[in-house]
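**Q** no sequence on hand, only this structure:
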């Protein structure tokens, strides 16, 4: 049975976390709504993680233009009233799941109580406020519902010049035929949503998406780990007084990330050498690092 509950907090409280765990049963249902309108030559990939984006790219071939599109300040600019209507439509008219056993008006009032009426900073603001709840369940539900609606409208088959379309929350990766089509797509997304989108396309055959560097110069997608210039490699210090298994988990997390992201052995070797030196500088054992790397590589190659 689908269940729904909302717990608004008093307006004077700083955090207004509201749980809506099931509309209709999982927020990621909204990611799949856009697939109903996809043309036969368009592959739409709703992503749950960086790892899934890499799996998609390794099964696709690059086309004329690869680009990334980012929604500016998505969580603080979602139109609450419009998105509430979209959610109500998804809940009561879903093509697979049964409707909630709750009236449309009651659900609307519950959603309003958790958004417009609960905001203490700007009570009349008709967008989701940036008061701390955007990283929690209800904020994600609103974002996924609204962006999926925008996709069903903007990505119509008769307007398509896309080969690949991937989205993770507010980051989009696409393969498209030319810059004019890219500009038209960006304009359609902005006109449909009322939000602002920033666009970047492959520069000298390279482009970043999430924390992955994508290289298309070889005629295929070659992926590598990407680090922002501001990334100082901060992590748990290796000589701190803490549980040793936690320190080992730091090494494993770095190694697992490199193995997943690097599509060639040369790139993997370079990244492992960089991470190795960084962790040694933070007090980790080079012997333990090498042991963990060998074990994880053996597990990977034996699959």
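**A** Ah, there it is. Note that this is a predicted model, so its numbers are computed, not measured.
**Q** when you work out contacts or count neighbours from here on, use the C-alpha atoms and nothing else.
**A** Will do.
**Q** what helix or strand is residue 198 on?
**A** According to DSSP states H and E, residue 198 maps onto strand 197-201.
**Q** that strand: how far from the chain's middle?
**A** Here the centre of strand 197-201 is set off from its chain's centre by 16 Å, with CA atoms, centre = their mean, to the nearest Å.
**Q** identify the residues contacting it?
**A** 65-72, 186, 189-190, 207 (CA atoms under 8 Å, 6 or more residues apart in numbering).
**Q** keep only those of those residues that are in strands.
**A** Of the positions in these, 65-71, 207 sit in strands, assigned by DSSP state E.
**Q** pull the contacting residues for residue 51.
**A** Taking CA under 8 Å, 6+ apart, one finds 260-261 in contact with residue 51.
**Q** any idea how far it lies from residue 157?
**A** Look at residue 51 and residue 157: by CA to CA, to the nearest Å, they are 28 Å apart.
**Q** tell me which residues in the strand holding residue 198 are buried?
**A** Judged by neighbour count using 16 or more other CA atoms under 10 Å, the buried positions of strand 197-201 are 197, 201.
**Q** with stretch 173-190 instead?
**A** Within stretch 173-190, judged by 16+ other CA under 10 Å, the buried ones are 173-176, 181-182, 185-186, 188-190.
**Q** show residues contacting it.
**A** 62-69, 150-151, 154, 161-167, 195-197, 199, 209.
**Q** which of the residues you listed are buried?
**A** The buried subset of those - by 16+ other CA under 10 Å - is 62-63, 65-69, 150-151, 154, 161-167, 196-197, 209.
**Q** who are the contact partners of residue 57?
**A** Contacts of residue 57 (CA under 8 Å, 6+ apart): residue 221.
**Q** strands of this protein, start to end?
**A** Under the criterion DSSP E, the chain contains strands at 43-46, 65-71, 162-168, 171-176, 197-201, 206-209, 212-215, 222-225.
**Q** residue 242 is nearest to which of those?
**A** Nearest to residue 242, of all the strands of the chain, is strand 222-225, at 28.4 Å by CA to CA.
**Q** and the contacts of that closest one?
**A** Applying CA under 8 Å, 6+ apart, the set of residues contacting strand 222-225 is 54, 58, 211-216, 258, 261-264, 267-268, 271.
**Q** can you select the buried ones from the residues you listed in ChimeraX?
**A** In ChimeraX, a selection of the buried entries from the contacts of strand 222-225 looks like this (16+ other CA under 10 Å):
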select :54,212,213,214,215,216,258,261,262,263,267,268,271
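**Q** ok, the contacts of strand 222-225 vs residue 76, which is closest?
**A** residue 211 (22.7 Å).
**Q** structure B:
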């Protein structure tokens, strides 16, 4: 097992090549050709002012732009097709999430494969991390390989993680406080294999109690919110990313998470906490 990370993906996406790829994709649809002009304008008109001088971004997509993740992903799909098709040795498995890749490849071919990836395009360069003692962290998952070759997974925390969250008695809206234990517990249920769930819950109990939460209330709330869908994992995108992605028939979903009925008195007053 090993993971790959693309160095500064957004700022290294080749703009001209990305526009050509998007043009090819749109030519196979019924969308007006004017969309190409719009995409090209958005990708080539980025500039900023520094000490009285204007600078134009000639390569890469602008960080924070709603178009950036869509364009970067479209380009990387094309890049993967080129790189994996022409690879001297293909990995057994290759899964990518934005700029992070989890792969399974024979260790004797690792260096050859890395050299090939970094030779496909000078702007797209990969760094790697190999498994250590049969374990490999990927995003917030720690993947372990047993003696029988089977893979298992649990929650991964960086060594610098402090386990500090919004305190239950802090001056925040109750919905924000409620999201802390619910998110942590649901993540454990979704990511941990059965043999790791007890240890993860023991850790969460200590962490949440240290942050002022009542563990029994937390587990009760999480159980009522998950129901039978606790094993369903869906990546959600905000609306401003979902709409441009529909141009390319990407299946993406948006979850409304903003409340419009919060009164100013609720924000100014100290909210009662139900998790103490």
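**A** Right, received. Where do you want to start? Just so it is clear, the model here is predicted, and its values are computed rather than measured.
**Q** sorry, back to before: so where is the strand holding residue 198 of the first structure in the second structure?
**A** Strand 197-201 of the first structure corresponds to residues 126-130 of the second structure when matched by TM-score structural alignment.
**Q** please list all residues in contact with the spatially closest residue to residue 49 of the second structure that is not a sequence neighbour.
**A** Nearest residue to residue 49 of the second structure, sequence neighbours excluded (CA to CA, 6 or more residues apart in numbering): residue 55, at 6.3 Å. Applying CA under 8 Å, 6+ apart, we find residue 55 of the second structure in contact with 47-49.
**Q** most surrounded residue in those residues?
**A** residue 47 (12 neighbours; other CA atoms under 10 Å).
**Q** so that residue sits right up against residue 54, yeah?
**A** Yes. With contact defined as CA atoms under 8 Å, residue 47 of the second structure counts as touching residue 54 (6.7 Å).
**Q** about what we covered before: of the contacts of residue 55 of the second structure, closest to residue 158 of the second structure?
**A** Minimum distance to residue 158 of the second structure across those is 34.8 Å, recorded for residue 48 (CA to CA).
**Q** my guess is the closest one meets residue 58, correct?
**A** No. Judged on CA under 8 Å, residue 48 of the second structure makes no contact with residue 58 at a distance of 11.9 Å.
**Q** where do the contact lists of those two overlap?
**A** With CA under 8 Å, 6+ apart applied, the contact sets of residue 48 of the second structure and residue 58 do not overlap.
**Q** report the two of the buried residues of stretch 173-190 of the first structure separated the most.
**A** So, those by CA to CA: farthest apart are 175 and 190, at 18.6 Å.
**Q** which parts of the stretch 51-200 of the first structure are helices?
**A** Counting by DSSP state H, counting those that start in this stretch, the segments of the stretch 51-200 of the first structure that form helices are 80-92, 104-114, 137-154, 179-193.
**Q** just those: most buried one?
**A** Each of the helices of the stretch 51-200 of the first structure was assessed for mean neighbour count using mean count of other CA atoms under 10 Å. The highest is helix 137-154, with a mean of 22.
**Q** measure residue 295 of the first structure to residue 170 of the first structure for me?
**A** Distance, residue 295 of the first structure to residue 170 of the first structure, using CA to CA: 36 Å.
**Q** neighbour count for these two, which is higher?
**A** Just comparing residue 295 of the first structure and residue 170: by other CA under 10 Å the higher neighbour count belongs to residue 170, 16 against 10.
**Q** the more buried one matches what in the second structure?
**A** Alignment note (TM-score structural alignment): residue 170 of the first structure maps to residue 99 of the second structure.
**Q** look up the closest residue to that match, ignoring the ones flanking it.
**A** Nearest one to residue 99 of the second structure, counting by CA to CA, 6+ apart, is residue 6 at 5.2 Å.
**Q** quick one, what contacts that neighbour?
**A** So residue 6 of the second structure contacts 99-100, 124-127 (CA under 8 Å, 6+ apart).
**Q** mean deviation, the strand holding residue 198 of the first structure versus the second structure?
**A** Compared with the second structure after fitting, strand 197-201 of the first structure has a mean deviation of 0.9 Å; criterion: mean CA distance after the TM-score superposition for the first structure.
**Q** correct me, but residue 101 of the second structure touches residue 80?
**A** No. Counting by CA under 8 Å, residue 101 of the second structure stays clear of residue 80, with 10.8 Å between them.
**Q** quick one on the thing from earlier: turn the contacts of residue 55 of the second structure into TSV, columns for distance to residue 243 of the second structure.
**A** Supplementary listing: the contacts of residue 55 of the second structure in TSV, determined by distance: CA to CA, whole Å:
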residue	distance to residue 243 of the second structure
47	24
48	26
49	29
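**Q** quick check, nearest of those to residue 215 of the second structure?
**A** residue 48 (49.0 Å).
**Q** tell me which residue of the first structure matches up with the closest one.
**A** Alignment note (TM-score structural alignment): residue 48 of the second structure maps to residue 120 of the first structure.
**Q** cool, residue 205 of the second structure as well?
**A** Under the alignment (TM-score structural alignment), residue 205 of the second structure maps onto residue 276 of the first structure.
**Q** got the contact list for its match?
**A** Residues in contact with residue 276 of the first structure, defined by CA under 8 Å, 6+ apart, are 286, 289.
**Q** again, but for residue 189 of the second structure
**A** So residue 189 of the second structure contacts 197, 230-231 (CA under 8 Å, 6+ apart).
**Q** list the residues that contact residue 195 of the first structure.
**A** 71-72, 74, 77, 189.
**Q** any idea how far the equivalent of the residue nearest to residue 99 of the second structure over in the first structure is from residue 198 of the first structure?
**A** Mapped onto the first structure by TM-score structural alignment, residue 6 of the second structure lines up with residue 71. For residue 71 of the first structure, the distance to residue 198 of the first structure (CA to CA) stands at 7 Å.
**Q** same deal with residue 185 of the first structure?
**A** 12 Å.
**Q** repeat for residue 297 of the first structure
**A** Distance from residue 297 of the first structure to residue 198 of the first structure, by CA to CA: 38 Å.
**Q** how close does the counterpart of residue 15 of the second structure in the first structure sit to residue 116 of the first structure?
**A** In the first structure, the residue equivalent to residue 15 of the second structure is residue 80, according to TM-score structural alignment. As judged by CA to CA, residue 80 of the first structure and residue 116 of the first structure stand 7 Å apart.
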